[in-house]
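Novice: For reference, the sequence and a predicted model appear below.
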Amino acid sequence: MGVNLEASTLLLPTTRLLLAAKRARGGRPDLVASSLRDVGDAPSAPPGRGAALRNTARLSVWMTEEWLRQLVALAAGLRGRIVVFDRHFYLDYYHADVDAGRRRGVAERLHGWMLARVYPKPELVIMLDAPAEVLHARKPEATVAWLERRRQQYLELAPLVPQFVVVDVDRPLDAAVSEVAAAIESSWKAKNS
């Protein structure tokens, strides 16, 4: 139930159709809310009318997917289950759409407003942390510099959620897993006591 719709098994039929159409046209079957370029990057030129309409439609589909995941999480929580998001939309798009420190289009401002004021925040965030060089060596999808900037952006989010735990994952897997399990158990006990 994370933010990567490409890897998700939980999709609305309309989104599944849109992604299939993109694949059929030879495009990358991605669908993201807003660009996760760095906050300090220069803003791109304002889109033309057609691009702005496509951007608004794309973001509408994305926001519907965000709410689908929230409803599934709510239903599971009401049945007493613990729900784990791989990444949470509020945190992943905070610097792109919620934070007012950069120029955004109308659709991005609406998305940011929804995430900041309406969309439920996570009760517990566990950040699996390692130096950018280690992250890059494990999965070289971005530059070390970009990974370090995103890592710092995530660390800055700690004051925005009730519980923010940083787990060092540059160590044996068993130790990291034990710390994650302990954080979840502690949070669950505090909530249910």
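Specialist: Received the coordinates, thanks.

Novice: drop to CA atoms for contacts and neighbour counts, all remaining ones
Specialist: Fine.

Novice: Show me what the one helix or strand residue 54 maps to is packed against.
Specialist: Secondary structure assignment for residue 54, by DSSP states H and E: helix 49-78. With contacts defined as 3 or more CA pairs under 8 Å, 6 or more residues apart in numbering; DSSP states H and E, helix 49-78 has these neighbours: helix 106-117.

Novice: Residue 47: neighbour count?
Specialist: 12 (other CA atoms under 10 Å).

Novice: So it versus residue 106, what's the distance?
Specialist: For residue 47, the distance to residue 106 equals 11 Å [CA to CA, to the nearest Å].

Novice: In addition, the following structure is provided for comparison:
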Amino acid sequence: MTKIYFFAQNLKDKIVVFTVALIGGDGAGKTTVANYLVEVLPWRVKYLYMGQSTISSNAALPTTKIARILKKKLDRKPQEIKLEQSKLVEPTSNDLHYGYKNRNILWKFARFLNRVIETYWRQLITFYYRIQGVMVIYDRYILFDAAPKKSSNFKMKKMFDYLEYLIFNYLMPKPDLVIFLDAPSEVLYSRKGEASIKHLNSRRAATLKQGERIKNFVRVDASQPLEQVLEEVESLVNQFYQARTLTQGTISFPDERK
């Protein structure tokens, strides 16, 4: 598997078209910005959802769709779910679209296996697009969703989450450009209100920590008016394209991660 990873990594570096991942907390505007780029960029561009949500995916495997149906059947009645969710302080998973209920180990293993397979399936779709000269815009990127809050934060009950992170971090090609749509947690909460401020703060910290390990990671202030965010992101993508076309190297961005 390691040889396959390095082969894919070396091959993608030789292709001028590239991948851009838009990441950030819920309410940062990732999907809005991604759809905007697909419309305005002067090249052939495809949108690909790369987060953990099975609901939002535009490239889900049949097994994922089946799992969603089974999960709905196993879950309790909607009114009971609503009552329990109203008591939550923060999500029980990095993915808000997964249920709050604790599953047994077989369910967790099946979910882990399916998520890994689906992520590599999306990588295969990316590769197919790129060899055709198509640029890919990622809405979210699962590596950042899976990144732990602390490097030493391993718990046995989170074993599959930890294994998932190791696979995504060490055995999967990284996006060529990662744009972090960053905004204060209070701003994000006021926009969407799906996750607690505590959860948003912890995910922001994990994202910045993971960003330190990623080449071409740049932060954009997503608390600005939407028009300014769109303009800044479009400019960054154009800069990166020019740098990659001329040198196929690394573009230097200001260090604004802190």
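Specialist: Thanks, I have the structure now. What you see is a predicted model, and the numbers here were worked out from it, not measured in a lab.

Novice: thinking again about what came up before, after the helix holding residue 54 of structure 1, next one along is what?
Specialist: On the C-terminal side of helix 49-78 of structure 1, the nearest following helix or strand under DSSP H and E is helix 89-92.

Novice: Against structure 2, what's the mean shift for that following helix, could you check?
Specialist: Compared with structure 2 after fitting, helix 89-92 of structure 1 deviates on average by 1.4 Å (mean CA distance after the TM-score superposition for structure 1).

Novice: which other residues reach that helix?
Specialist: Among residues not part of helix 89-92 of structure 1, those counted as contacts by CA atoms under 8 Å, 6 or more residues apart in numbering are 2-3, 66, 98, 115-116, 119, 121, 154, 157.

Novice: how about a cut-off of 7 Å?
Specialist: By CA atoms under 7 Å, 6 or more residues apart in numbering, the surrounding residues in contact with helix 89-92 of structure 1 are 3, 115, 121.

Novice: With stretch 76-87 of structure 1 instead?
Specialist: By CA under 7 Å, 6+ apart, the residues outside stretch 76-87 of structure 1 that reach it are 1-3, 73.

Novice: so where is stretch 191-205 of structure 2 in structure 1?
Specialist: Aligning stretch 191-205 of structure 2 against structure 1 (TM-score structural alignment) gives residues 138-152.

Novice: contact partners of stretch 96-108 of structure 1?
Specialist: By CA under 7 Å, 6+ apart, the list of residues contacting stretch 96-108 of structure 1 from outside reads 34-36, 39, 43, 56, 59, 109, 111-113, 115-116.

Novice: go with 6 Å
Specialist: Contact with stretch 96-108 of structure 1 is made by 36, 56, 112, as judged by CA atoms under 6 Å, 6 or more residues apart in numbering.

Novice: Tabulate those in a markdown table, adding columns for neighbour count and distance to residue 143 of structure 1.
Specialist: Rendered in a markdown table, the data for the contacts of stretch 96-108 of structure 1 read as follows (neighbours: other CA atoms under 10 Å; distance: CA to CA, whole Å):
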| residue | neighbour count | distance to residue 143 of structure 1 |
| --- | --- | --- |
| 36 | 14 | 14 |
| 56 | 19 | 29 |
| 112 | 24 | 26 |
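
Novice: Can you lay out those residues as JSON lines showing distance to residue 168 of structure 1?
Specialist: Conversion of the contacts of stretch 96-108 of structure 1 to JSON lines gives the following (distance: CA to CA, whole Å):
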{"residue": "36", "distance to residue 168 of structure 1": "24"}
{"residue": "56", "distance to residue 168 of structure 1": "38"}
{"residue": "112", "distance to residue 168 of structure 1": "30"}
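
Novice: Of those residues, which is the nearest to residue 178 of structure 1?
Specialist: residue 36 (31.1 Å; CA to CA).

Novice: Map the closest one across to structure 2 for me.
Specialist: When the two structures are superposed using TM-score structural alignment, residue 36 of structure 1 falls opposite residue 94 in structure 2.

Novice: Name the nearest residue to that match, ignoring sequence neighbours.
Specialist: residue 145 (6.3 Å; CA to CA, 6 or more residues apart in numbering).

Novice: Give me the neighbour count for the one you found.
Specialist: Under the neighbour criterion other CA under 10 Å, residue 145 of structure 2 is assigned a count of 21.

Novice: what's the answer for residue 34 of structure 2, then?
Specialist: For residue 34 of structure 2, which is what you asked about, the neighbour count (other CA under 10 Å) is 24.

Novice: and if you look at residue 149 of structure 2?
Specialist: Residue crowding around residue 149 of structure 2 was assessed by other CA under 10 Å; the count is 18.

Novice: residues contacting the residue most central in space within structure 2?
Specialist: Geometric centre of structure 2, nearest residue: residue 141, 2.0 Å, by CA atoms, centre = their mean. Taking CA under 6 Å, 6+ apart, we find residue 141 of structure 2 in contact with 50-51.

Novice: which residue lines up with it in structure 1?
Specialist: Superposed on structure 1 with TM-score structural alignment, residue 141 of structure 2 falls opposite residue 88.

Novice: what does residue 244 of structure 2 give?
Specialist: In structure 1, the residue paired with residue 244 of structure 2 according to TM-score structural alignment is residue 191.

Novice: From residue 124 of structure 1, how far off is its match?
Specialist: Counting by CA to CA, the separation of residue 191 of structure 1 from residue 124 of structure 1 is 11 Å.

Novice: out of those two, which sits in the more crowded spot?
Specialist: Neighbours were tallied for residue 191 of structure 1 and for residue 124 using other CA under 10 Å; the higher tally belongs to residue 124 (16 against 9).

Novice: What is the aligned counterpart of that one in structure 2?
Specialist: Checking with TM-score structural alignment, residue 124 of structure 1 has residue 177 as its match.

Novice: Cool, thanks, talk later.
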